[in-house]
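coords below, sequence missing:
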């Protein structure tokens, strides 16, 4: 028997000699042994025997190969996660751009990512895989945020809206100080809260449950910011009142931009002409937005006049600050709009087109649009300031004063150039030209029937325009001149409010210091619906007063040093020139 063939042979040899049965060597043993050793079967068995004796471990080789493949896949997945993180931070649509961006990165020389995408049957680029990876990133980042927020005092920002399925929900954001010193204040988006009802009680309970579920102590709320509706800002039973009961040291800040938008919205009740303007601008936008054929006619007529083909800008009905761009676009393409309406009406005779054209040629409406182009410019500047990420609300009264001064100076310009508005360098200066255009395009019998036949730009300003500006100024003053005393006291920290003379420094900000000491240095008791909340003082009043008085000296020293450095730089620059 041949042990190599017996132990390492194949099962195909059912009755081979030396394998399954013994062989008698007889008189020629050497010849038989050589014949068997040179056979293919014996050589195959010896080869298997040799491999079996080697030090190569097949299981270990498989493990090494799997480990190498895992490392390669993990390296590729890390790059995919980094690409997703970049797409998210750029605020791009993830589901639409992620796959394209990842393939782009792979094709610019990232070898391992390119090899992974080309060789692997699973590339993790499907919408479900990308969504799952985004959720993993969300969980990871949320854990970091919640760790950073643990035990910190913070500001709560919340706003209610409806999603695409018309479900009521609230977006929640938190602002707090940074411990790493890289950013002084950081803003975190915490998520959406689904609301069963729109009542103040339901909203407050949903907010508390949401924050407690993330292990955030609601008693650490120091400032809360909501919109101006009664449900959120009500002082008796609104959300801000209920939050103040949970955290008596919280100070409510009404959304200033929302308050500014309401100033213009309130004017509609006293000036119905504003509603007519809004209806005209919106109907004109719908006319071209939902009809490519009519939009093509409008663009063709603009090209005939040698102007860039532009579309009508939408004026949001609930956001009157968007009317500046819509009004400016209406005036800049007024003649083209009239020609377009005439061409479309001559072809189809649609009553809708006739009604829109009648409104567009109404002198009161056109004059109001011109007036909005002037008065909304300073108002929009204030709005853009309020939309900045880091707004210094202690400087807000100064910004409001600049806006009010701009509006009142606009009235002075109108009256100074009365009878000669063409030279006033305002948008309303175009009123005479547009009125002549309206008269040229309006039939005599129709002009005789219109009530505004004798309307002039000066008459419109005296009857409607100037009273509207004064009403807007009064609305802005009422909306912004009444702030929380504690918030106003923080203006003490604004270096721009420091006195010019050092002799006035001891008396500077004493009232604000006392206000802050009284608020943060005394315990609070709050009673709401029969429930009482008692909290101790946040700070020692004596120590707080001492530190605040020393702070104003330091602020003054820093301002003086900065001014002297500025003087030195200007002197150096002047000497070099």
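On my side now, so go ahead. Predicted model only: the values in this text are computed from it and were never measured.

rest of the way, CA atoms for contacts and neighbours
Fine.

buried sites along stretch 67-80?
Residues 72, 73, 76, 77, 79, 80 are the ones in stretch 67-80 that count as buried (16 or more other Cα atoms under 10 Å).

ok, now stretch 140-160?
Under the neighbour-count criterion of 16+ other Cα under 10 Å, stretch 140-160 has 142, 149, 153, 154, 155, 156, 157, 158, 160 buried.

Then stretch 446-457?
Along stretch 446-457, these residues count as buried under the neighbour rule (16+ other Cα under 10 Å): 456, 457.

Save the buried residues of stretch 140-160 as TSV, and put in secondary structure and distance to residue 90 too.
As requested, the buried residues of stretch 140-160 are exported to TSV (DSSP: H, G, I helix; E, B strand; the rest coil; distance: Cα to Cα, whole Å):
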residue	secondary structure	distance to residue 90
142	helix	18
149	helix	24
153	coil	29
154	strand	26
155	strand	25
156	strand	25
157	strand	23
158	strand	23
160	strand	25
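
ok, second structure coming up, stack it against the first:
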């Protein structure tokens, strides 16, 4: 049997594949005899008086017990068996001698007998082929499962063949059946790659079909450069399905060459067009806030708005928070010096397994946690917490390590020991342990899959309040540091240098750092203005239960006006009609508020609340459901 392509196992039913295989094989193998001419005159009229009983048309009752008999479009009798076997006789061209005796004579002909024999052999072959296809189908399914498992476990595709050998050795019968069909064994790396592509194509087709059925979608994108210095554009999509389920999917990592706004825009439009997604369906764009994305006149967002007038651009909240921290630290020399010392520590131990092993032994000896030195990244300031925690828990072990090192032979160790024993280094470490965990906790919230726009404002306000508390009060770790100082100048019996000169410097730096953090957060997460993005939290109604009954009617109307101002008015050139009806939306919102209160619907997650409303009241709130779909797809963070 000829080898089948892997893609034949996607998009066809087993019955269709079996039928296709049987037809091809039957045509090549089953027509084993040449057509034999019959000398019988099948259409000769009956002699004598029988002519007056000749029926004028075909009688359907004649087909009983004659499965080969049929009538063509002209009403003439034909023999399907003879036609299938490529015979040439009256019953293949059409017979008009409507007599049962004509049928009897045809059954006795050599042509018909050979055709019946070929039909019988064909059925036997079909059964045989179906058995082979069934075995091969199970084997190929096992091969597909194997390739899928390798991909899920991040194991190289080159291990596919050896894994099949292991499965066969362990008695997996389906894998043994991969050898059915001679040379079609489906065991090569090429086959594994073909299976991978078939799986990817099938999954992507499902994603695109779901996306096409959604009301709107968001694009989350970022540009980068690969190892060959080729510009890349990574693209995710986010949408609410027709069943009101929020989904986020990886769409691809595409080559773009140049990374200017026009090239990126053209690439995004091409990606959408090739997949049959209209550009106007994209109502949100999430990015890292780079000028190429957010440029007012010719940025990617501005160019996409010409195709989708209701599109809004969102600067990822995690990126915004990272900028708040990095910019606050960049203005303080003492912070840059501290970071430089951390980086030097990392590379000192990274370059030698002997040093790392020796430090681990010291940590173990003094019953301290074995924490490795971690790298500090400028663009990932939240990796700073892991680095900071490592220093906080290992400072004493580090000093012991350097004290036990022959410093005369290791100038790097001499410099690091001196830096670690300056008062400002441990003081900064303990003081930052009060500040950085607060920012890290906020960052972790921002990276949750379930994050919705209604969460941002309260969690940012809470974070700012915690930072403002530290301006006026000593945190836990700052108090601990002061308790640990013995004789006013020793930490864990290690004497610190320059305490008098550096004490005020550290205090000033920490106050300045907190002030800059708060200032940047208020600037990048403004509390006093209502934008289209922040207005969407009106759909969450989290604080509705605390509103006095007399004020329920006016609750949320200000933010609703902002949403309607953007989505209910025509936009673009030529003008595109609004997405929602303004008055109908207002009416729906006035009905929704008492309904949510009476039914006590959960409001801790926007997606959960609107899934309930969709399932129970979709006909009552069509306009609000459109706004809720947009709210859920908003890419408030791109850290998917």
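Thanks, I have it. Since the structure is predicted, the reported quantities are computational estimates derived from the model, not experimental observations.

Could you tell me the TM-score of the two chains?
With the length set by TM-score structural alignment, normalised by the length of the first structure, the two chains reach a TM-score of 0.75; 485 aligned residues with a Cα RMSD of 3.4 Å.

returning to that earlier point: go through the buried residues of stretch 140-160 of the first structure and name the one nearest residue 466 of the first structure.
Of all these, the one with the least separation from residue 466 of the first structure (Cα to Cα) is residue 160, at 36.3 Å.

Which parts of the stretch 51-200 of the first structure are strands?
With DSSP state E, counting those that start in this stretch as the definition, the stretch 51-200 of the first structure shows strands at residue ranges 154-162, 168-177, 185-194.

To residue 515 of the first structure, which of those lies closest?
Each of these was checked against residue 515 of the first structure via Cα to Cα, and the shortest separation belongs to strand 154-162, namely 20.2 Å.

what about the closest one, how far off from the second structure?
Strand 154-162 of the first structure, aligned to the second structure and superposed, deviates on average by 1.2 Å (mean Cα distance after the TM-score superposition for the first structure).

Which strands or helices does that strand pack on?
Helices and strands in packing contact with strand 154-162 of the first structure are listed as strand 168-177, strand 221-226; criterion 3 or more Cα pairs under 8 Å, 6 or more residues apart in numbering; DSSP states H and E.

residue in the first structure matching residue 343 of the second structure?
Residue 343 of the second structure is assigned residue 282 in the first structure as its aligned equivalent, the criterion being TM-score structural alignment.

Mean distance between the helix or strand where its match lies and the second structure after superposition?
According to DSSP states H and E, residue 282 of the first structure maps onto helix 273-289. After superposition onto the second structure, the mean distance of helix 273-289 of the first structure to its aligned counterpart is 1.7 Å, using mean Cα distance after the TM-score superposition for the first structure.

How far off centre is that helix?
Shown here is helix 273-289 of the first structure, whose average C-alpha point lies 28 Å from the average C-alpha point of the whole chain (Cα atoms, centre = their mean, to the nearest Å).

How about stretch 14-33 of the second structure?
Using Cα atoms, centre = their mean, the mean C-alpha position of stretch 14-33 of the second structure is found 42 Å from that of the whole chain.

what's the matching range in the first structure for it?
Aligned using TM-score structural alignment, stretch 14-33 of the second structure spans no residues in the first structure.

returning to that earlier point: with mean neighbour count and distance to residue 444 of the first structure added, can I get the helices and strands packed on strand 154-162 of the first structure in a markdown table?
Putting these into a markdown table (neighbours: other Cα atoms under 10 Å; distance: least, Cα to Cα, whole Å) gives the following:
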| stretch | mean neighbour count | distance to residue 444 of the first structure |
| --- | --- | --- |
| strand 168-177 | 18 | 54 |
| strand 221-226 | 21 | 54 |
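
of all those strands, which lies closest to residue 249 of the first structure?
With Cα to Cα as the measure, strand 221-226 is the member of these nearest residue 249 of the first structure (5.8 Å).

Could I get the contacting residues of the counterpart of residue 142 of the first structure in the second structure?
Across the two structures, residue 142 of the first structure finds its equivalent in residue 204 of the second structure, going by TM-score structural alignment. By Cα atoms under 8 Å, 6 or more residues apart in numbering, the contact set of residue 204 of the second structure is residue 251.
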